[in-house]
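[1] test case, fold it:
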Amino acid sequence: MKKVLLGNTGMEVFVLGFGGIPIQRVSQEEATEIILECRDRGINFIDTAQGYTISEQYIGNALKKAGRENFYIATKAMCHDYDSMKAAIENSLKSMQLDYIDLYQIHNVSKMEQLDKSFSENGAIKALLEAKEKGIIKHIGITGHIKEVLLKAIEHDEIETIQFPYNPVESQGTELFERALAKGIGTIAMKPMAGGAFTKHKLSLKYIANSNLISVAIPGMDSVKQVVENVSAVENLQPLTQEEMDEIKNEVQEIGNNFCRRCGYCKPCPEGIDIPSVFIFEGYVTRYNLPEYGKSRYDALPVKATACVRCRKCERKCPYNLPIVEKLKHAVETFKNC
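    This is a model prediction of the structure:
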């Protein structure tokens, strides 16, 4: 099974990895079976996060049967200062019962201020570099949904991998991935199914694998069946046929403009609503079938979608002409019914 280097990290990864969000909704026994199937099918990269409730614990327990030596383990934390990142690393090691983590990422950096804080004198990078020197993490990465922030992030030599959305609907990361690859930075595609919006899953994975932009794509999987189907899309990779390209084009057109790409151009909202985050958290409810997780993330927002005064300034700035006001109204109803 063909593997590629994840940038200059030295990690050889299969183009398909395992995303750890959806296993929150299965049992430990089911999660273990899924990880075992990943091992047997050649998947050797697992990505999770401290914020994914019990995902780290499930994965750590599963590795006792699946074998730690068969996987590169990546996790992440939304910490920007030294103390919180140091504590996060220790918590992840404890949660997964590991001596070391292959890749630790600063999670979901969405503002330049967060990036600057992470690289400040007592920022998250200091904690990550100390952990790397001790050998308890091997490599440092960053994740996010805002291209401009990650373009700035890869100017820092400490960053070895980036994780950003990429799929047939969301190609805004092309420049970012090209620059990263030119610098020897590994590229990880999150949201390979556009958060569940792109329904032709195997075609999306084949599209990503053929892009020459991505080292590894990490679809979330919550069943053995999904592992088998996803691997079958890329294990004997062939170029996309004209028929497949037409099928992808039709799917993209059907999704149309009513889809948030999380580009952030709608911000700042005069009322302080984090509009992209509202839609991300709603997606956990409506697409990922994780209502409790999505609702808890939404409830943690300092300003809720109910604060919208329908000024429509966001809509005038949206490059995709989304009906943001109506979508925020829909989100309010979604969370009300959780």
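
[2] only C-alpha atoms from now on, for both contacts and neighbour counts.
    Will do.

[3] pretty sure V231 sits in a helix.
    Yes: under DSSP: H, G, I helix; E, B strand; the rest coil, V231 falls within a helix.

[4] let me see the contact set for it.
    For V231, the contacting residues are L16, R41, by CA atoms under 8 Å, 6 or more residues apart in numbering.

[5] and with 10 Å instead?
    Shown in contact with V231 (CA atoms under 10 Å, 6 or more residues apart in numbering): F14, V15, L16, G17, C38, R41, G42, I43, K202, L205, K206.

[6] go on, V285?
    F279, P291, E292, Y293, G294, K295, A331, T334, F335, C338.

[7] wait, is it part of a strand?
    No: looking at V285 with three-state DSSP, it is helix, so not inside a strand.

[8] measure the closest residue to V224 other than its chain neighbours to F198 for me?
    Leaving aside its sequence neighbours, V224 sits nearest to I34 (CA to CA, 6 or more residues apart in numbering; 5.1 Å). According to CA to CA, to the nearest Å, I34 stands 23 Å off from F198.

[9] the more surrounded of those two?
    Neighbour count, other CA atoms under 10 Å: between I34 and F198, I34 has more, with 25 against 20.

[10] so which of the contacts of V285 belong to helices?
    Among these, the residues falling in helices (DSSP state H) are F279, P291, E292, Y293, G294, K295, A331, T334, F335.

[11] contacts only, for the third one.
    This points to E292. Contacts of E292 by CA under 10 Å, 6+ apart are R25, Y284, V285, Y298, F335, C338.

[12] sorry, back to before: buried among the contacts of V231? Need that as a selection in PyMOL.
    Of these, the buried ones go into a single PyMOL selection, burial set by 16 or more other CA atoms under 10 Å:
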select buried, resi 14+15+16+17+38+42+43+202+205+206
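
[13] mind putting the contacts of V231 into TSV with secondary structure and distance to K86?
    Compiled in TSV, those are given as follows (DSSP: H, G, I helix; E, B strand; the rest coil; distance: CA to CA, whole Å):
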residue	secondary structure	distance to K86
F14	strand	30
V15	coil	30
L16	strand	30
G17	coil	26
C38	helix	30
R41	helix	34
G42	coil	32
I43	coil	29
K202	helix	38
L205	helix	35
K206	helix	38
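
[14] now show me the structure for the sequence below, then we'll compare the two:
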Amino acid sequence: MPRAGEPLARMGFLTIGLFDESNPAGGHETTLRVIETAEQLGFDSVWLRCRHLQHGISSPVAVLAAASQRTRRIELGTAVIPLGLENPFRLAEDLATVDVLSGGRLNPGVSVGTPMRYDDFKTRLYPDTYDAEDFSKERVVRLLDFLRGEPVSDFEGTVGIETFSRRVQPHSPGLADRLWYGGMKDSAVWAGGQGINYLTSSVVTTDGSDLSGTEPDHFARIQAEHIDAYRDAYAAAHPDRAPGRVSQGLVVIPTDSATAGQKAKYAAYREGRLARTRAPQGPRHMLFSADYVGDSAELAEQLYADAAFQRVDEVAFALPFTFDETDYLQIITDMATELGPALGWTPKH
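    Reported below is the predicted structural model:
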């Protein structure tokens, strides 16, 4: 768990994969090039966001299937696939297929809940069952059972020239152990109880948390509470197992090799998002982390002082949504060559 002088074990990053609606292939190709570069730079992992009905990656599993054939070592993750729009049976088949193709490098991250803007398209998504769909964590349990190889069918055998299996095919041993769940404190406790890995992000809910004290410390303290709750629940439910993995997600933008124009762009991006970090937002009382922007020595000092960062040994830094390929390549290069080493991280080649 990194403090000043202690090494960060794993470093990755998260990208949304934006594209121009008139040329979606271009944006997806950019994402694949960034993933290839990440492997060359020695990153441990790269993660794809999932966005539906937007100009971002709607099928991260398909994109990671392509990435699996253009890389050999780097772990490939999703952060996160909202299961409300998925059939766990079919998703399990797709995940297992990509895991086999990648040689066991897939790290599927998922979440549950009512899909964003569900009322706008629910009759097209579930025309007969939209008001009866179960968006609870039961969907995760079903997916986990399928990935573990639990029986799906009552029949196994041969009919004519076709052979049928009781479990989802292909079966990829170990994939279930690489499932991640993203969410707030109650989700952290649930994930720990289930023995699933836990993803944090740059947003938390403040419900039930103490907001006294210095304002900039609120986010890190709440995120640290979530991580502690996960670890406690995991240890209580699985005392004989190795601890589950926890990855911290923050927007981190090193500027060591950035041009003057890029530095101005990054500073404006941070400033434009700063207001939402000062108080909880909306009915769910969501609090956003401030973006970390600066040279790597400064960023390392700030991260080592972050209460949540002190509780993890791996991170998936989020790339800003709206930047271009040149910006992303500069940022991940500085992460690998400047920020990572400042955090004691060693590139994997």
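
[15] of the contacts of E292 of the first structure, buried ones?
    Taking 16+ other CA under 10 Å as the criterion, what is buried in the contacts of E292 of the first structure is R25, Y284, V285, Y298, F335.

[16] if we ignore the residues flanking it in sequence, what's nearest the last one?
    Right, the one you point to is F335 of the first structure. Nearest non-adjacent residue to F335 of the first structure, counting by CA to CA, 6+ apart: K295, 6.2 Å away.

[17] and for the one you found, the neighbour number?
    By other CA under 10 Å, neighbour count at K295 of the first structure equals 20.

[18] quick check, nearest of the contacts of V285 of the first structure to C314 of the first structure?
    F279 (13.7 Å; CA to CA).

[19] near the closest one, how many other residues are there?
    Look at F279 of the first structure: counted by other CA under 10 Å, it has 23 neighbours.

[20] any idea how far it lies from Q114 of the first structure?
    Look at F279 of the first structure and Q114 of the first structure: by CA to CA, they are 21 Å apart.

[21] repeat for K202 of the first structure
    In this view, K202 of the first structure and Q114 of the first structure are 35 Å apart by CA to CA.

[22] now for the residue nearest to V224 of the first structure: which residues touch it?
    Contacts for I34 of the first structure (CA under 10 Å, 6+ apart) come out as 18, 23, 28, 40, 59, 62, 66, 221-228.

[23] at 8 Å instead, please
    Applying CA under 8 Å, 6+ apart, we find I34 of the first structure in contact with M221, D222, S223, V224, V227.

[24] I'd guessed the third one sits against T32; true?
    No: the pair formed by S223 of the first structure and T32 falls short of the contact definition of CA atoms under 8 Å, at 10.2 Å.

[25] the more surrounded of those two?
    Between S223 of the first structure and T32, counted using other CA under 10 Å, the more crowded position is T32 (23 against 17).

[26] mind checking the SS state of the alignment partner in the first structure of A188 of the second structure?
    Alignment note: A188 of the second structure maps to L150 in the first structure; criterion TM-score structural alignment. Taking three-state DSSP as the rule, one finds L150 of the first structure in the helix state.

[27] state the distance from L150 of the first structure to E56 of the first structure.
    Distance of L150 of the first structure to E56 of the first structure, computed by CA to CA: 25 Å.

[28] measure how buried A235 of the second structure is and give me the count.
    17.

[29] so who does it touch?
    G192, P243.

[30] would you mark the buried spots in the strand or helix carrying it?
    Assigned by DSSP states H and E, A235 of the second structure belongs to helix 217-237. Neighbour counts over helix 217-237 of the second structure (16+ other CA under 10 Å) mark 218-235 as buried.

[31] which position in the second structure pairs with the residue nearest to F335 of the first structure?
    K295 of the first structure maps onto no residue in the second structure, with residues paired by TM-score structural alignment.

[32] was I right about K295 of the first structure contacting I280?
    No: distance between K295 of the first structure and I280: 10.9 Å, which falls outside the contact criterion (CA under 8 Å).

[33] quick one: the strands in the stretch 151-300 of the second structure?
    With DSSP state E, counting those that start in this stretch, the ranges of strands along the stretch 151-300 of the second structure come out as 157-159, 162-164, 180-182, 197-199, 203-205, 246-247, 252-254, 286-288, 292-294.

[34] now do the last one: distance to the chain's middle.
    What it means is strand 292-294 of the second structure. When distances are taken as CA atoms, centre = their mean, to the nearest Å, strand 292-294 of the second structure is centred 21 Å away from the chain's centroid.

[35] ok, now which ones touch the closest residue to A229 of the second structure other than its chain neighbours?
    Distance criterion CA to CA, 6+ apart; nearest residue to A229 of the second structure, sequence neighbours excluded, is V189 at 5.7 Å. By CA under 8 Å, 6+ apart, the residues touching V189 of the second structure are A229, Y230, D232, A233, Y234.

[36] try 7 Å
    Neighbouring residues of V189 of the second structure by CA atoms under 7 Å, 6 or more residues apart in numbering: A229, Y230, A233.

[37] ok, the second one touching Q194?
    No: in this structure, Y230 of the second structure sits apart from Q194 without contact. The criterion is CA atoms under 7 Å, and the distance is 10.3 Å.

[38] walking through the stretch 201-349 of the second structure, point out its helices one by one.
    Taking DSSP state H, counting those that start in this stretch as the criterion, the stretch 201-349 of the second structure contains helices spanning 217-237, 260-273, 296-304, 325-334, 340-342.

[39] export the ones you listed to TSV and tack on distance to R178 of the second structure?
    Putting the helices of the stretch 201-349 of the second structure into TSV (distance: least, CA to CA, whole Å) gives the following:
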stretch	distance to R178 of the second structure
helix 217-237	15
helix 260-273	33
helix 296-304	26
helix 325-334	24
helix 340-342	24
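
[40] among the ones you listed, which is nearest S247 of the second structure?
    helix 217-237 (9.3 Å).

[41] now do the closest one: distance to the chain's middle.
    The mean C-alpha position of helix 217-237 of the second structure is separated from the chain mean by 17 Å, CA atoms, centre = their mean.

[42] stretch 37-47 of the first structure now?
    With CA atoms, centre = their mean as the basis, stretch 37-47 of the first structure stands 17 Å off its chain's centre.

[43] quick revisit: who wins for proximity to L83 of the second structure among the helices of the stretch 201-349 of the second structure?
    Nearest to L83 of the second structure among the helices of the stretch 201-349 of the second structure is helix 217-237 (20.9 Å), distances taken as CA to CA.
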